[in-house]
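Q: I'd like to go over a predicted model; first the sequence, then the structure.
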Amino acid sequence: MTNILRVESSIKGDAAVSRLLTDRIVARLVAANPDAVTVTRDLAAGIRPVDGQWLGAVYTPTEARTESQQATAAYADALLDEVKAADVLVIALPVYNFGLPAQLKAWIDQLARKGQTFRYTEAGPEGLLPGKRAIVAYASDGTKLGSEIDFASGYLRHILGFFGIADVEFVAADAIAFGAEEAIGRGEAQVDALAA
């Protein structure tokens, strides 16, 4: 059985081009793996940012946590458990102001936990989530994927790799402002060419 975690991050909801692509990606994966289970996390519906309370909660031993820390840690653990259970992550990456949406960055911050998603060794950092596949649905009005003004895709690829997720593929409907139909068509064709 394949476990798919679908992470939506666009503030445009169903009108988002990134969601159009994630719909298509998930449909392709499920068609090839009919027993697949899909969990959706819509970050635009709200995600708590990390703060001092979070730091104290997740790094305090379970038995020593206050009631408030227990609630904070339970929320963070639920997000982390979704990722740990996933075989495939399908991540919507709409580009806002040349970078990631704040809610997607907040999700990443929730996941970045020493001893859970990475650790430091004498040989350098080691990701603790190997063997997973990530497919990123990149959508932008004016920024081309991989261009010198694209600060989103490189960061997301890097942080996923830092967590041990090395199999990262991008499909892109980019520079939509210069031809929406063509850009969306390119993105859909890239989805259709993915190995399912």
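A: Perfect, I can see it now. Numbers count the residues shown, from 1 in each chain.
Q: going forward, measure contacts and count neighbours with C-alpha atoms only.
A: Will do.
Q: please enumerate the helices of the protein.
A: When secondary structure is read from DSSP state H, the chain shows helices at 17-32, 52-58, 67-85, 102-111, 153-162, 180-192.
Q: to A139, which of those helices lies closest?
A: helix 17-32 (5.4 Å; Cα to Cα).
Q: how about the closest one: buried residues?
A: Buried residues in helix 17-32, counted by 16 or more other Cα atoms under 10 Å: 17-26, 28-30.
Q: mind listing residues that contact it?
A: Applying Cα atoms under 8 Å, 6 or more residues apart in numbering, the contact partners of helix 17-32 are 4, 6, 8, 10, 13-14, 36, 90-94, 137-139, 173, 184, 187-188, 191-192, 196.
Q: of the helices of the chain, which is nearest P125?
A: With Cα to Cα as the yardstick, what comes closest out of the helices of the chain is helix 153-162 (7.4 Å).
Q: what comes up buried for that closest one?
A: S153, L156, R157, L160, G161, F162.
Q: ok, second structure coming up, stack it against the first:
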Amino acid sequence: MKVLSVISSPRGAASNSIKLANAIIEKLQAANPAATVVVKDLTQTPFPHLEESHLNAFFTPAEKHSEENKMAIRHSNEAIQQLMEADVLVIGAPMYNFGISSTLKAWIDHICRAGITFRYTANGPEGLVKGKKVYVAVATGGVYSGDLQAMDFVAPYLKTVLGFIGITDVAFVKAEGFAMSGLQDTALETAINSIVL
């Protein structure tokens, strides 16, 4: 088993999404002792936000790539290769202002490539990334699994965009209430205890 761990929190050892993601990885390794883990820390090696040069490279056939195209597309190619090589993805996704971080969004923009990770057919879009399992470690200051669920744009967005490229086996593990007295001290432990592989 090859596990790709995608980190999107800049808080390092203090990050609750990283702690939760690491707990998921530990359980995966316990169940699969031969598993290997590749860590992609998007805060240490951030992906550039899409610019004209990236889009030009995406929509230019590879055999016609200029040196500029090759430079612009290298981040995307590397990210897609890592994605394709992985059997399991563990994505750490702290909630920032009800959504994902811009670093995670930039990575997603580089892995969603027409003709490579998805394609349009006469019957609509088809995802081309098959046979992957994803665990998303979500950390939030409030509690969004109840009455405030409509304000959670992390889980619905990630489920939609991953499904669009063909990854439909997605499990969310949520640690909620880190900014709320009475919950903050037990939020991480409760989430870890809820992990089901």
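A: Good, I have the coordinates. A quick note: this is a predicted structure, and the numbers were derived from the prediction, not measured.
Q: can you give me the TM-score here?
A: Put the two chains on top of each other and the TM-score (TM-score structural alignment, normalised by the length of structure 1) is 0.94; 192 aligned residues with a Cα RMSD of 1.2 Å.
Q: so among the contacts of helix 17-32 of structure 1, which ones count as buried?
A: 4, 6, 8, 10, 36, 90-94, 137-139, 173, 184, 187-188, 191.
Q: which residue would you name as the spatial centre of structure 1?
A: I91 (4.1 Å; Cα atoms, centre = their mean).
Q: do you know how far that residue is from R41 of structure 1?
A: As judged by Cα to Cα, to the nearest Å, I91 of structure 1 and R41 of structure 1 stand 10 Å apart.
Q: any residues in contact with both of these two?
A: By Cα under 8 Å, 6+ apart, the residues touching both I91 of structure 1 and R41 are R6, V7, E8.
Q: who's in contact with the residue lying closest to I111 of structure 2 once chain neighbours are set aside?
A: Nearest residue to I111 of structure 2, sequence neighbours excluded (Cα to Cα, 6 or more residues apart in numbering): I80, at 5.4 Å. Counting by Cα under 8 Å, 6+ apart, I80 of structure 2 touches H110, I111, T117.
Q: lining up those with structure 1, which overlap?
A: Listed in the original numbering, the contacts of I80 of structure 2 still in contact in structure 1 are H110, I111 (both residues aligned by TM-score structural alignment, their matches' Cα atoms under 8 Å).
Q: what's the closest of the contacts of I80 of structure 2 to E63 of structure 2?
A: T117 (18.7 Å).
Q: once you drop chain neighbours, what's closest to the closest one?
A: T117 of structure 2 sits nearest to L128 (Cα to Cα, 6+ apart), 4.8 Å away.
Q: okay, now the one you found: neighbour count?
A: Using other Cα atoms under 10 Å as the criterion, L128 of structure 2 is surrounded by 19 other residues.
Q: quick one: contacts of stretch 113-125 of structure 1?
A: Contacts of stretch 113-125 of structure 1 (Cα under 8 Å, 6+ apart): L111, A112, E126, G127, L128, L129, F162, F163, G164.
Q: of these, which is the most crowded?
A: Busiest of the contacts of stretch 113-125 of structure 1 [other Cα under 10 Å] is F163, holding 22 neighbours.
Q: tell me who's in contact with the aligned partner of S140 of structure 1 in structure 2.
A: Counting by TM-score structural alignment, S140 of structure 1 lines up with T140 in structure 2. Going by Cα under 8 Å, 6+ apart, T140 of structure 2 touches P94, M95, K174, A175, E176, G177, F178, A179.
Q: distance of T140 of structure 2 relative to A155 of structure 2?
A: On the measure of Cα to Cα, T140 of structure 2 and A155 of structure 2 end up 12 Å apart.
Q: in stretch 56-67 of structure 1, what counts as buried?
A: Applying 16+ other Cα under 10 Å to stretch 56-67 of structure 1 flags A57, V58, R65 as buried.
Q: from those residues, which is closest to K144 of structure 1?
A: The closest of these, once distances to K144 of structure 1 are taken by Cα to Cα, is V58, at 37.4 Å.
Q: what residue in structure 2 is the furthest from its centre?
A: Max radial position in structure 2 (Cα atoms, centre = their mean) goes to K64, at 30.7 Å.
Q: hang on, the earlier thing: who's in contact with the residue nearest to T117 of structure 2?
A: I116, T117, F118, R119, I165, G166.
Q: quick one: which of the helices of structure 1 is nearest V168 of structure 1?
A: It's helix 153-162; of those, that one is closest to V168 of structure 1 (Cα to Cα) at 6.7 Å.
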